[in-house]
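S.K.: sharing a model that was predicted from the sequence below.
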Amino acid sequence: GGEGEREGGRARERGESMAENGRVSIPDHPTFELDGLIRSCLSEDLGDRGDITSLATVGDSVTASGVFVAKEGGVVAGVEVAERVFAMVDDAGVSRSWSVKDGGRVERGDVIGTIEGKARSVLKAERLALNFMQRMSGVATLTSTMRDKLFGSGAKILDTRKTVPGLRVLDKWAVLLGGGTSHRIGLYDMMMIKDNHIAAAGGIEEALRAADSYLSEQGLSVPVEVEVETLDQVDQVLTYLRANPKTFLTRVMLDNMVVRRAEGGDGYDTSLLEKSVAKIEGKLETEASGNINLDSVEAVGRTGVQFISSGALTHSVRALDISLKLKTNAA
């Protein structure tokens, strides 16, 4: 294990940059419970019979050991979740040792952790543990890559609600571990007035007034964001702000203002976004959304916008390739 330990040590050194402020905790949520999620995922896998292949072919006294290895470079996330999976399957029967913490950076070949114990328990837990780690590490890695492209711009990269149903808290945790910033968790912790709400309320001013009234009546203090797509709508928002300085409104989402140039053209046109940011003059926070990807994010960062939200971070991310090599010894 000497070589593996050295690899893990190097990975740990590289990963220190992420943990500048120590451990990044799981996002707070009023109804989410990690153990409950893991229990439900295990029961999805084990059904009403359990792991019938292992029950048939692996003796009760057989032990197994395994090594989690990064098959490519990236940012690791999901270690704490994998740890809980093994703990819930057989805490006493499987020992775990992790050489990379969540948020740590790895290169191809780095050892992330090792497990050892009852083979049946290891085989029961390994796929679920890997699924969580690979997906979360993929999200963290893409977030980190996007954040690096914004270096020097001062803009922060945000996630969205375009997450896997049931896994939102983990998807958003992975974004934080990759150095991103969390947007609202759900529909309950921030008001976001989008085009459908504006249409239903009868206009931007009406929607903002209704939001302010509701929050005052309910005694709630949550931030309000409004979505706009044109300079005229930006003007309407600023007019409301001037007339209502005590509004709960804190941020404007500048939606679909990043346009891919026509065939043969180079890159993205961000001129409308730039004009909107200039018009707002820092009176409200600004957020760009729509068409945000690895190709466009750098240009978007140069417009002076403060936040950039990207559904791509979580809705269609590629898993980081992590393998678990197992060895069993029939006793």
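M.R.: Received, thanks.
S.K.: CA only for contacts and neighbour counts going forward, please
M.R.: Noted.
S.K.: can you list the buried residues in the helix ranked longest in the chain?
M.R.: Ranked by residue count, the top helix of the chain under DSSP state H comes out as helix 119-149. Neighbour-count burial for helix 119-149 flags 119-126, 128-144, 146-147, 149 (criterion: 16 or more other C-alpha atoms under 10 Å).
S.K.: gap between it and the chain center?
M.R.: A distance of 12 Å separates the C-alpha centroid of helix 119-149 from that of its chain, computed with C-alpha atoms, centre = their mean, to the nearest Å.
S.K.: how about the strands in the stretch 201-331 of the chain?
M.R.: Applying DSSP state E, counting those that start in this stretch to the stretch 201-331 of the chain gives strands spanning 224-228, 249-255, 259-260, 268-269, 285-289, 307-309, 322-329.
S.K.: report all helices and strands that the first one contacts.
M.R.: Same thing as strand 224-228. Counting contacts by 3 or more C-alpha pairs under 8 Å, 6 or more residues apart in numbering; DSSP states H and E, strand 224-228 is packed against strand 191-193, strand 249-255.
S.K.: presented hereafter is structure B, for comparison with structure A:
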Amino acid sequence: MLPPYLPASDLETLIQRALSEDLVSPAAGLGDRAEDVTTVATVPEGARAAAQIRAKEAGVAAGLEASRRVFRAADESVDVTWAVAEDGARVEAGDTVGRLEGAARGLLVAERTALNVMQRMSGIATATRRMVERARPHGAEILDTRKTAPGLRALDKWAVRLGGGTNHRLGLHDLILIKDNHLAAAGGVADALDAAHRYREMHDADLQIELETRTLAEVRAALEADEDGSGGPDIVLLDNMARATADGGVDVTTLREAVALVDGRFRTEASGNVTLGTVEAIARAGVDAISSGALTHSVRALDLSMSWEGVKRGGGERGR
């Protein structure tokens, strides 16, 4: 099932654009001809093949539905059968993730693009799942950010969902997030919050207001703006209040103080210095959520491979 922010038509457009990176190149001097020249030169047109996708390391298999659509976009005859229970399932090294049957040419054309999608999404989902497992026991959810690959935000955020994380804002349109540069332009916390509330009321917008704070003084300013219960943010972002330490850990003293100051009046989100090694300590500080840009901007792809099980040429079959 596709996430609500990725209509099937948008995914199809993304897939066609990705496939065209391999098949259309003005620099090749082929004019309008778009084909895999190696495959056309070496693989008979009627050949059919079977292949399997295997995990070469443990992780979370994600992007199954997206990659299935890549194979079908390359050749509608390709049949994909997944060996795992669902998109977002755990796999171990050596596990078969899925099997494919269909036109050999179609499989070869789609192979790299489909694996690129699966490997990136699986890497994001795996990193997310590992953070979720450390933060969730302490009541904190893991959020993504807008630090995604250009043009791939929907896939990146989909992968976070499949890993058990929660999508933060999708773009600049679905949350009022007042950051440091907005504060500088608006004249400070009180003025920025007042302007945000006026915008929301003027447009009758169903938007939450989140305020980034970098100091305890800014947290106090947010609380002062909310003295009557209507002028503060819905969420306060506590940025870099978990201080990195020389041993690779974090000092959460300031973060704990900020959470205590807020005392449940707003939702709290921590950001900055979030790694797999620090996320549990940050969660223990009592925040409601932890956002990590590294989930998508520094992803390491999960190692997956596709291997042939057999090729049928006319009446004969040739195994691996």
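M.R.: On my side now, so go ahead. Given the structure is predicted, the values throughout are model-derived calculations rather than measurements.
S.K.: among the helices and strands packed on strand 224-228 of the first structure, which is the most enclosed?
M.R.: strand 249-255 (a mean of 22; mean count of other C-alpha atoms under 10 Å).
S.K.: so that strand matches what in the second structure?
M.R.: On the basis of TM-score structural alignment, strand 249-255 of the first structure is assigned to residues 233-239 in the second structure.
S.K.: hang on, the earlier thing: and the strands of the stretch 201-331 of the first structure: which comes nearest residue 234 of the first structure?
M.R.: strand 224-228 (6.4 Å; C-alpha to C-alpha).
S.K.: give me the mean distance between the closest one and the second structure.
M.R.: Comparison of strand 224-228 of the first structure with the second structure after fitting gives an average deviation of 0.4 Å (mean C-alpha distance after the TM-score superposition for the first structure).
S.K.: quick one: stretch 144-161 of the second structure aligns where in the first structure?
M.R.: Using TM-score structural alignment, stretch 144-161 of the second structure pairs with 159-176 in the first structure.
S.K.: the first structure: which residue goes with residue 221 of the second structure?
M.R.: Using TM-score structural alignment, residue 221 of the second structure pairs with residue 236 in the first structure.
S.K.: and its match, how close does it get to residue 179 of the first structure?
M.R.: 34 Å (C-alpha to C-alpha, to the nearest Å).
S.K.: which one of these two is surrounded by more residues?
M.R.: residue 179 (24 against 14; other C-alpha atoms under 10 Å).
S.K.: please tell me how far that one sits from residue 241 of the first structure.
M.R.: Taking C-alpha to C-alpha as the measure, residue 179 of the first structure falls 32 Å from residue 241 of the first structure.
S.K.: could you do residue 170 of the first structure as well?
M.R.: Computed as C-alpha to C-alpha, the residue 170 of the first structure to residue 241 of the first structure distance reads 36 Å.
S.K.: helices along the stretch 1-150 of the first structure, start to end?
M.R.: Using DSSP state H, counting those that start in this stretch, the helices of the stretch 1-150 of the first structure run over 2-15, 34-46, 52-57, 79-90, 119-149.
S.K.: chain center to the match of strand 249-255 of the first structure, what's the gap?
M.R.: Worked out by C-alpha atoms, centre = their mean, stretch 233-239 of the second structure lies 22 Å from the chain centre.
S.K.: repeat for stretch 170-187 of the second structure
M.R.: Here the centre of stretch 170-187 of the second structure is set off from its chain's centre by 22 Å, with C-alpha atoms, centre = their mean.
S.K.: same question for stretch 272-292 of the second structure.
M.R.: Centroid separation for stretch 272-292 of the second structure versus its chain: 18 Å, with C-alpha atoms, centre = their mean.
S.K.: residue range for that stretch in the first structure?
M.R.: So stretch 272-292 of the second structure sits over residues 290-310 in the first structure, by TM-score structural alignment.
S.K.: tell me, how many residues neighbour residue 102 of the second structure?
M.R.: Quick note: residue 102 of the second structure (other C-alpha under 10 Å) scores 21 neighbours.
S.K.: for it, which non-adjacent residue is spatially closest?
M.R.: Spatial nearest neighbour of residue 102 of the second structure, chain neighbours left out: residue 78 (4.1 Å); criterion: C-alpha to C-alpha, 6 or more residues apart in numbering.
S.K.: how about the contacts made by that neighbour?
M.R.: Contact analysis of residue 78 of the second structure by C-alpha atoms under 8 Å, 6 or more residues apart in numbering lists 71-72, 100-103, 106-107.
S.K.: tell me which residue of the first structure lines up with it.
M.R.: Residue 78 of the second structure maps onto residue 94 in the first structure, by TM-score structural alignment.
S.K.: also residue 52 of the second structure?
M.R.: Checking TM-score structural alignment: residue 52 of the second structure goes with residue 67.
S.K.: and the residue nearest to that match when sequence neighbours are not counted, how far from residue 2 of the first structure?
M.R.: Nearest residue to residue 67 of the first structure, sequence neighbours excluded (C-alpha to C-alpha, 6+ apart): residue 114, at 4.5 Å. Distance, residue 114 of the first structure to residue 2 of the first structure, using C-alpha to C-alpha: 13 Å.
S.K.: repeat for residue 81 of the first structure
M.R.: Distance from residue 81 of the first structure to residue 2 of the first structure, by C-alpha to C-alpha: 26 Å.
S.K.: still on that earlier bit, residues in contact with the match of residue 221 of the second structure?
M.R.: Contacts for residue 236 of the first structure (C-alpha under 8 Å, 6+ apart) come out as 204-205.
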